[in-house]
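Undergrad: Provided below are the primary sequence and the corresponding predicted coordinates.
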Amino acid sequence: MSEYLETPAGRRIAYQRSIGRGPGVVFLGGFKSDMTGTKAAWLHDWARERGRGFLRFDYSGHGDSSGSFEEGSIGDWSQDARHVIETLTDGPQVLAGSSMGGWIALLVARALPQRVAGLVTIAAAPDFTEQGFWAGFDETQRQALTTAGRVALPSDYSDQPYVITRRLIEDGRDHLVMNQPLPLPFPVRMLQGTADADVPVDWAMRLLDHATGGDIRLTLVKGADHRFSSPECLRLIAQSIDDVLA
């Protein structure tokens, strides 16, 4: 059963957690995904079996949390993540960020480095509003975004299109991480599938090259797609968390 936490901004965030030994693990989901997804649920069970603290939650506008998805932004969702981590966990945590959650995890790590014991990213998509959406828009779409404030894109994961707003793009530019130093002074394990149609392998290579730290590794999985949810991929995520904890 989900519990709820009110943020200082008045957003009601749904979450589920297991109390256990630390450092705990916090799962940060992707764009328009929620905490009932395969990776979040599997990792929650995995952590519970080991007596490890675990926390998963829905950003505002996602899942069971309050708000409209179309009104949200990277800044809002990173604020949600920070408040959840600061309020519901104690001490350093291992952040496991999937897709957009990888970007959110990097923003949390930049803001709260003392609360991060390690980082595991799965198909991390830092700055995707700029290097993915905006860079991929044609002139008609950019014009629609400027004049109408939104543009609809087809989704491979839902019958409903993604509505991309001007606020999402403009706010994303205020939270970029690839245009400035990115120190990660804790163990980092990056996971990336070579068959990912949403996040190119090149993004993972650029993130590896851009970040600085003494213990950063990238693992490429041949044939794995963006979901990264096969039994083998799930076990690799867990092994990466164990590696960071060790």
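TA: It's in.
Undergrad: use CA for all of it now, contacts and neighbours both
TA: Will do.
Undergrad: residues contacting G51?
TA: For G51, the contact set (Cα atoms under 8 Å, 6 or more residues apart in numbering) comprises I19, G20, R21.
Undergrad: what about it, distance to P23?
TA: Plainly put, G51 is 11 Å away from P23 if you go by Cα to Cα, to the nearest Å.
Undergrad: OK, contacts around the residue nearest to the spatial centre of the chain?
TA: Residue closest to the mean C-alpha point of the chain, counted by Cα atoms, centre = their mean, is G101 at 0.2 Å. By Cα under 8 Å, 6+ apart, the contact list for G101 reads L28, G29, G30, F31, T121, A124, A125.
Undergrad: this protein: strands as residue ranges?
TA: Secondary structure of the chain (DSSP state E): strands at 3-6, 12-18, 21-28, 52-57, 93-98, 116-122, 150-153, 162-165, 182-183, 188-193, 211-212, 216-221.
Undergrad: before we go on, here's another structure to hold up against the first:
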Amino acid sequence: MDDAIRYLTRPDGARLAWRAIKGAGPTVVWLGGFRSEMAATKADALAAWAKAAGHGFLRFDYFGHGVSDGDFRAGTISRWRDDALALLDELVEGPAVLCGSSMGGWLACLAAIARPERVKAMVLIAPAADFTEKLMGPELSDEARAALAADGVWMRPSAYGDPYPITQALFDDGARWSILPGPVPIEVPVRVLQGGADPDVPWTHALELANELKSPDVVFTLIKDGDHRLSRPQDIARLIAAVEELVA
């Protein structure tokens, strides 16, 4: 495949945008973060690596993200998990290496639990497992809680751009998919890359996930001065090295 944007139509008619590179070995599947999109820095870097190395690579936009259909406010962990499983089931032949960033790390875990026979290994970048309940929820102000109770939605300020909507439905649904405390029934090799200066996912939270994975082959890399995005050249090099190790 030539990495052009294509669409997969879901049962409700919503179209999910995806791009793929055909290549040898297990397919690397990129699962982006909350409000991210498949044209982001790390995904682009992995696509360039896949082209050069001759490996298969798939990336996509969740419902309500990027160029996929849907209203972001209507998105939930259930919906985005189903998106990931649909792409894995319909577009990936053979084993996959799941590469998840932030929320994508949580969704990668949920996909691996649902399809253990399909997933060969995982790379998790600042994995935000249970972020609705364990990271975002405890930080809600009285004003935010009042808005959620009254309107079902709160406009959350962002250090990365304009405020964005957080719904009560997202919190309610996220609690259904909690995986911490574990054990987390994932037994494949896992590499975790985590920034020590991450303001969104504390390194202790990512380490808890790493410790709760049942796999004996888990390597946790703390990048002491790394932020949440881990998109600097040296961070990208670590990401590609981790993926290369696991597709070998």
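TA: Sure thing, it's come through. Computed from a predicted structure; not experimentally measured.
Undergrad: trace the residue nearest to the centre of structure 1 over to structure 2, please.
TA: Aligned counterpart of G101 of structure 1 in structure 2: G104 (TM-score structural alignment).
Undergrad: before we move on, what about D58 of structure 1?
TA: Per TM-score structural alignment, D58 of structure 1 is aligned with D61.
Undergrad: and the aligned residue in structure 1 for P138 of structure 2, how many neighbours?
TA: The criterion is TM-score structural alignment: under it, P138 of structure 2 has A135 as its aligned partner in structure 1. Residue neighbour count, defined by other Cα atoms under 10 Å, stands at 11 for A135 of structure 1.
Undergrad: quick one, helices of structure 1?
TA: For structure 1, helices defined by DSSP state H occupy the ranges 38-49, 74-88, 100-111, 128, 135-136, 139-147, 166-173, 201-210, 231-245.
Undergrad: give me the residues contacting the last one.
TA: If you take Cα under 8 Å, 6+ apart as the criterion, helix 231-245 of structure 1 is touched by 23, 39, 42-43, 46, 94, 96, 117-120, 122, 187-189, 191, 224, 228.
Undergrad: 7 Å - rerun?
TA: K39, G118, V120, P187, V188, R189 (Cα atoms under 7 Å, 6 or more residues apart in numbering).
Undergrad: tilt between it and strand 21-28?
TA: 130 degrees (axes from the mean of the first three to the mean of the last three Cα atoms, to 10 degrees).
Undergrad: what does helix 231-245 of structure 1 correspond to over in structure 2?
TA: Under TM-score structural alignment, the match for helix 231-245 of structure 1 is residues 233-247.
Undergrad: most distant residue from the middle of structure 2?
TA: Distance from the C-alpha centroid of structure 2 peaks at A150, with 30.2 Å (Cα atoms, centre = their mean).
Undergrad: that one corresponds to which position in structure 1?
TA: Mapped onto structure 1 by TM-score structural alignment, A150 of structure 2 lines up with T147.
Undergrad: how near is that match to G75 of structure 1?
TA: From T147 of structure 1 to G75 of structure 1 the distance is 23 Å (Cα to Cα).
Undergrad: and if you look at L184 of structure 1?
TA: Distance from L184 of structure 1 to G75 of structure 1, by Cα to Cα: 20 Å.
Undergrad: look at these two and report which has more neighbours.
TA: The residue with more neighbours, out of L184 of structure 1 and G75, is L184; 20 against 17, by other Cα under 10 Å.
Undergrad: now the more buried one. Nearest residue, chain neighbours left out?
TA: Excluding its sequence neighbours, the residue lying closest to L184 of structure 1 (Cα to Cα, 6 or more residues apart in numbering) is G213, at 5.1 Å.
Undergrad: now swap in V188 of structure 2 and tell me
TA: In space, V188 of structure 2 is closest to A121, 5.2 Å off (Cα to Cα, 6+ apart).
Undergrad: can you pull the contacts of the aligned partner of the one you found in structure 1?
TA: Correspondence of A121 of structure 2 to structure 1, assessed by TM-score structural alignment: G118. By Cα under 7 Å, 6+ apart, G118 of structure 1 lies in contact with Q93, V94, L95, F186, P187, V188, V244.
Undergrad: from these, pick the one nearest L220 of structure 1.
TA: Nearest to L220 of structure 1, judged by Cα to Cα, of the contacts of G118 of structure 1 is V188 at 14.3 Å.
Undergrad: does the closest one really touch V120, like I thought?
TA: Yes: the pair V188 of structure 1 / V120 is scored as a contact, 5.8 Å apart, by Cα atoms under 7 Å.
Undergrad: neighbour count winner among the two?
TA: Ranked by neighbour count (other Cα under 10 Å), V188 of structure 1 and V120 place V120 first, with 29 against 26.
Undergrad: the more buried one contacts Q93, doesn't it?
TA: No: in this structure V120 of structure 1 lies outside contact range of Q93 using Cα under 7 Å: 11.1 Å.
Undergrad: residues of the match of helix 231-245 of structure 1 that come out buried?
TA: D235, I236, R238, L239, I240, A242, V243, L246, V247 (16 or more other Cα atoms under 10 Å).
Undergrad: quick one: that stretch to structure 1 mean distance?
TA: Taken over the aligned residues, the distance from stretch 233-247 of structure 2 to structure 1 averages 1.0 Å (mean Cα distance after the TM-score superposition for structure 1).
Undergrad: gap between that stretch and the chain center?
TA: Averaged C-alpha coordinates place stretch 233-247 of structure 2 at 16 Å from its chain's average position (Cα atoms, centre = their mean, to the nearest Å).
Undergrad: need the counterpart of R206 of structure 1 in structure 2.
TA: In structure 2, R206 of structure 1 lands on E208 (TM-score structural alignment).
Undergrad: neighbours around its match, how many?
TA: Count around E208 of structure 2 with other Cα under 10 Å applied: 14.
Undergrad: then the one 3 residues further on?
TA: N211 of structure 2 is flanked by 17 other residues according to other Cα under 10 Å.
Undergrad: what does the one 4 residues further on give?
TA: One way to gauge burial is a neighbour count; for S215 of structure 2, by other Cα under 10 Å, it gives 15.
Undergrad: R191 is in contact with that one, correct?
TA: No: using Cα under 7 Å as the test, S215 of structure 2 is too far from R191 to be in contact (10.8 Å).
Undergrad: joint contacts of these two?
TA: With Cα under 7 Å, 6+ apart applied, the contact sets of S215 of structure 2 and R191 do not overlap.
Undergrad: got a list of what the aligned residue in structure 1 for W177 of structure 2 touches?
TA: Alignment note: W177 of structure 2 maps to H175 in structure 1; criterion TM-score structural alignment. By Cα under 7 Å, 6+ apart, the residues touching H175 of structure 1 are G75.
Undergrad: since that was my last question, I'll sign off now.
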